[in-house]
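Peer 1: have a look at this prediction, sequence included:
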Amino acid sequence: MTSTSSDQCADHTSARRILLAGPRSFCAGVERAIEIVERALRSRTAPVHVRKQIVHNTHVVDDLSRRGAVFVEELDEVPDGATVVFSAHGVSPAVREEAARRGLDVIDGTCPLVSKVHAKARRFAARGDTVVLFGHSGHEEIDGIIGEAPGSTVLVESAEEVENLAPSDPQQVSYLTQTTLAMDETADFVDALRTKFPALSEPSSEDICYATTNRQEALEAIMEESDLVLVVGSTNSSNSVRLVELSRRKGTPAELIDRGSDIRPEWLDGVGTIGMTAGASAPPDLVTEAVEALAAFGPVSVEERELTYETTRFDLPGAVRAAAE
């Protein structure tokens, strides 16, 4: 972390430089999920229900709620035959079966990259593997993946937990990961698995999604120049929280903010350069709002630091695509 000279930032009203990491904010899976709900609201006359938060951002959920979406925790809150959208984080087969049994009009908002992890879980379990899943207990994505093969899947939340694994056949072990994890912590997990299980079967491609990787690498590119990192995102956004943790592990103080009004003046004392990014579920306009909030404390200069450009796009499900057409 860069040290701040004595003539910089004697208080929180001094001039500052803001480094905007790029890519930041919405990824293709989030954009797709939001558009699915928006199109469903336009094409359905009855209420559109959404199981869980469509993406983990309070502002997105509040906006869609104002426009008519009804967010529920479980399917028992959805009337028989009604429309329900599954969130970007995916659901277990048991949830799909319940929806079919009750005749619900299902529109699947699962991110295609999460769906790929589900497919791997089914394939690994079918060949008799113990599937070690690295992720965070209670996260919707983890619940959905475990649901694909609950009898074969073991959840591990840290590399240290690997040592306690005792599969029935150490020669038949494979692994999967949540798509929104920290790359360095995941690498430690995989190394621990390789050490304990030399016959480990590895997926052909990593499960951490491109957007998570890109946002972490973009943040790392500006952290050393920054005295403070601000990450725009909600507290239940895994990839946003990972960005905060990454910065702190590398030695730069970091704070998670839901919007500009969350910025506390005392964070800015002694701070000359602020690195800023946003999780993949945070709307871009919230970054603009955060920059404006910082400008209220004193003059700011803004520099874009675009590490790579994202061109990934995902097709919409046939139900909403056909309705729109």
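Peer 2: That came through fine.
Peer 1: contacts, neighbours, all on C-alpha from now
Peer 2: Fine.
Peer 1: confirm Phe71 sits in a strand?
Peer 2: Yes. Under DSSP: H, G, I helix; E, B strand; the rest coil, Phe71 sits within a strand.
Peer 1: so what's the residue nearest to it when sequence neighbours are not counted up against?
Peer 2: Counting by C-alpha to C-alpha, 6 or more residues apart in numbering, Phe71 lies nearest to Val50, which is 4.7 Å off, once chain neighbours are set aside. Listed by C-alpha atoms under 8 Å, 6 or more residues apart in numbering, the contact set of Val50 reads 69-72, 84-87.
Peer 1: where's the residue nearest in space to the middle of the chain, which helix or strand?
Peer 2: Geometric centre of the chain, nearest residue: Asn239, 3.8 Å, by C-alpha atoms, centre = their mean. In the assignment (DSSP states H and E), Asn239 maps to helix 238-249.
Peer 1: same deal with Glu292?
Peer 2: Using DSSP H and E, Glu292 maps to helix 284-295.
Peer 1: also Thr277?
Peer 2: Judged by DSSP H and E, Thr277 forms part of strand 273-278.
Peer 1: repeat that for Val229.
Peer 2: Judged by DSSP H and E, Val229 forms part of strand 228-232.
Peer 1: re earlier: now do the buried residues in the helix holding Glu292.
Peer 2: 284, 286-287, 290-291, 293-295 (16 or more other C-alpha atoms under 10 Å).
Peer 1: re the thing from before, and the strand holding Thr277, how far out from the chain middle?
Peer 2: Here strand 273-278 is found 18 Å from its chain centre; the criterion is C-alpha atoms, centre = their mean, to the nearest Å.
Peer 1: counting by contacts, list what that strand packs against.
Peer 2: Here strand 273-278 touches strand 16-22, helix 210-223, strand 228-232, helix 284-295, going by 3 or more C-alpha pairs under 8 Å, 6 or more residues apart in numbering; DSSP states H and E.
Peer 1: how about those in TSV, adding distance to Leu133?
Peer 2: Formatted as TSV, these follow (distance: least, C-alpha to C-alpha, whole Å):
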stretch	distance to Leu133
strand 16-22	29
helix 210-223	18
strand 228-232	27
helix 284-295	32
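Peer 1: take this one as well and set it beside the first:
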Amino acid sequence: MSLPPLTLYLAAPRGFCAGVDRAIRIVEMALQKWGAPVYVRHEIVHNKYVVDDLRAKGAVFVEELEDCPDDRPVIFSAHGVPKAVPAEAARREMIAVDATCPLVTKVHNEAARHFANGLQMIMIGHKGHPETVGTMGQLPEGEVLLVETLEDVPGLQVRDPGKLALITQTTLSVDDTAELAAALKARFPALIVPAKEDICYATTNRQAAVKAIAPKIDALLVIGAPNSSNSKRLVEVGSAAGCAYSQLVQRAADIDWRALSGITSVGITAGASAPEVLINEVIDAFRARFNTTVELVETAVENVEFKVPKVLRDPV
């Protein structure tokens, strides 16, 4: 029986970014250096496959520092943590390794600089997301005001409209954030906006790649976790760019094949914490059901690499 023809448009860049790659390496190097178990506060990155793999190697994932013993190393996730967390680890004399993405740390430093200059921060981000919690936790209570949607702008109560600065979560929709920043600037003309928005290169590049493949495809599959902000944004970008069917799947087993019956072109991308092995698994699942042609659509080449912390590079 001949299989129906299908073209898979594979977005590039997709999948792992430098910050995620570094965070995973940090956990693996910590296990090599200190042996198991190594404790990790919060999922190191938002991907079940990655977390399960590291758990099998001896990583123990906990939600809070109080769940960690004093005598084992603890790693802080790529999303960053409130200032109180490393301070408490230091008080307990724990070995602590910070796997915060350097691009998130850059936002933390930016916020601290503005605060030192007497400015109050407005942050565009998602309430409760670990990165937002970590960034807001860099400064005292009330110094960072969170804005999620355009509806939040009119009612925003600030201390002094002339002393404000804008920061953002690194994994937001580029277009939505630009719209929200413009609305904030219109309401608070003195608002200091970063020269280049805080949204990281990887988020920006993955969204641009989805926009490039959107006109060619009947459906878009984004491989990523349901708690991954940048993965969910890719689904939204696909929908906004005209993809009638734009869905998040964790892996091949989650694909709704009935929804894809009769289609001839599918776009595939992956969030910044999804490993290539899951992308290949999805491609293989299509090859089993269709006479599949794979076309790469590359909109940028990434060659960013971040060093791991010195404590891991030093001999025991």
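Peer 2: All right, it came through fine. None of the values given here were measured: they were computed from a predicted structure.
Peer 1: superposing both, give me the TM-score.
Peer 2: The TM-score (TM-score structural alignment, normalised by the length of the second structure) is 0.96; 312 aligned residues with a C-alpha RMSD of 1.2 Å.
Peer 1: closest one of the contacts of Val50 of the first structure to Leu230 of the first structure?
Peer 2: Ser87 (26.7 Å; C-alpha to C-alpha).
Peer 1: from Ser261 of the second structure, how far off is the equivalent of the closest one over in the second structure?
Peer 2: Residue pairing (TM-score structural alignment): Ser87 of the first structure is matched to Ser77 of the second structure. According to C-alpha to C-alpha, to the nearest Å, Ser77 of the second structure and Ser261 of the second structure sit 40 Å apart.
Peer 1: give me the more crowded residue out of these two.
Peer 2: Using other C-alpha atoms under 10 Å as the criterion, Ser77 of the second structure and Ser261 rank with Ser77 on top: 27 against 9.
Peer 1: now that one. Nearest residue, chain neighbours left out?
Peer 2: Ile44 (4.3 Å).
Peer 1: that neighbour contacts Val51, doesn't it?
Peer 2: Yes. Between Ile44 of the second structure and Val51 there is a contact under C-alpha atoms under 8 Å: 7.1 Å.
Peer 1: compare these two (neighbour count), which wins?
Peer 2: For Ile44 of the second structure versus Val51, the count of surrounding residues by other C-alpha under 10 Å is larger for Ile44: 26 against 18.
Peer 1: quick one, strands of the stretch 1-150 of the first structure?
Peer 2: 16-22, 48-51, 70-72, 83-86, 105-108, 130-134 (DSSP state E, counting those that start in this stretch).
Peer 1: residues in the second structure matched by the first one, start to end?
Peer 2: The reference is to strand 16-22 of the first structure. Counting by TM-score structural alignment, strand 16-22 of the first structure sits on residues 6-12 of the second structure.
Peer 1: kindly report the same for the second one.
Peer 2: The counterpart of strand 48-51 of the first structure in the second structure, using TM-score structural alignment, spans residues 38-41.
Peer 1: mind jotting down where the helices sit in the first structure?
Peer 2: Per DSSP state H, the first structure carries helices over the ranges 28-43, 58-66, 93-101, 112-126, 140-148, 183-196, 210-223, 238-249, 284-295, 318-324.
Peer 1: now for these, which one comes closest to Leu230 of the first structure?
Peer 2: It is, among the helices of the first structure and with distance given as C-alpha to C-alpha, helix 238-249, at 7.8 Å.
Peer 1: could you say what helices and strands the closest one packs with?
Peer 2: helix 210-223, strand 228-232, strand 254-257.
Peer 1: hmm, 7 Å instead?
Peer 2: Helix 238-249 of the first structure sits against helix 210-223, strand 254-257, with contacts defined as 3 or more C-alpha pairs under 7 Å, 6 or more residues apart in numbering; DSSP states H and E.
Peer 1: distance to Val106 of the first structure added to these, as JSON lines?
Peer 2: Output for these, formatted as JSON lines (distance: least, C-alpha to C-alpha, whole Å):
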{"stretch": "helix 210-223", "distance to Val106 of the first structure": "27"}
{"stretch": "strand 254-257", "distance to Val106 of the first structure": "33"}
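Peer 1: got the buried residues for stretch 296-311 of the second structure?
Peer 2: Those would be 297-299, 308, for stretch 296-311 of the second structure by 16+ other C-alpha under 10 Å.
Peer 1: quick one: map Val104 of the second structure onto the first structure.
Peer 2: Mapped onto the first structure by TM-score structural alignment, Val104 of the second structure lines up with Val114.
Peer 1: residues in contact with its match?
Peer 2: 89-90, 179 (C-alpha atoms under 7 Å, 6 or more residues apart in numbering).
Peer 1: quick check: of these, which has the highest neighbour count?
Peer 2: Going by other C-alpha under 10 Å, His89 tops the contacts of Val114 of the first structure with 29 neighbours.
Peer 1: any idea how far the closest residue to it other than its chain neighbours is from Ile54 of the first structure?
Peer 2: Counting by C-alpha to C-alpha, 6+ apart, His89 of the first structure lies nearest to Glu141, which is 4.7 Å off, once chain neighbours are set aside. Remark: distance between Glu141 of the first structure and Ile54 of the first structure (C-alpha to C-alpha) = 12 Å.
Peer 1: just the residues contacting the match of strand 16-22 of the first structure, thanks.
Peer 2: 209-210, 213, 264-269, 290-300.
Peer 1: what about it, how far off from the first structure?
Peer 2: Mean deviation of stretch 6-12 of the second structure from its aligned counterpart in the first structure after superposition (mean C-alpha distance after the TM-score superposition for the first structure): 0.3 Å.
Peer 1: report the buried residues of that stretch.
Peer 2: 6-12.
Peer 1: now which residue in the second structure aligns to the residue nearest to His89 of the first structure?
Peer 2: Aligned by TM-score structural alignment, Glu141 of the first structure pairs with Glu131 of the second structure.
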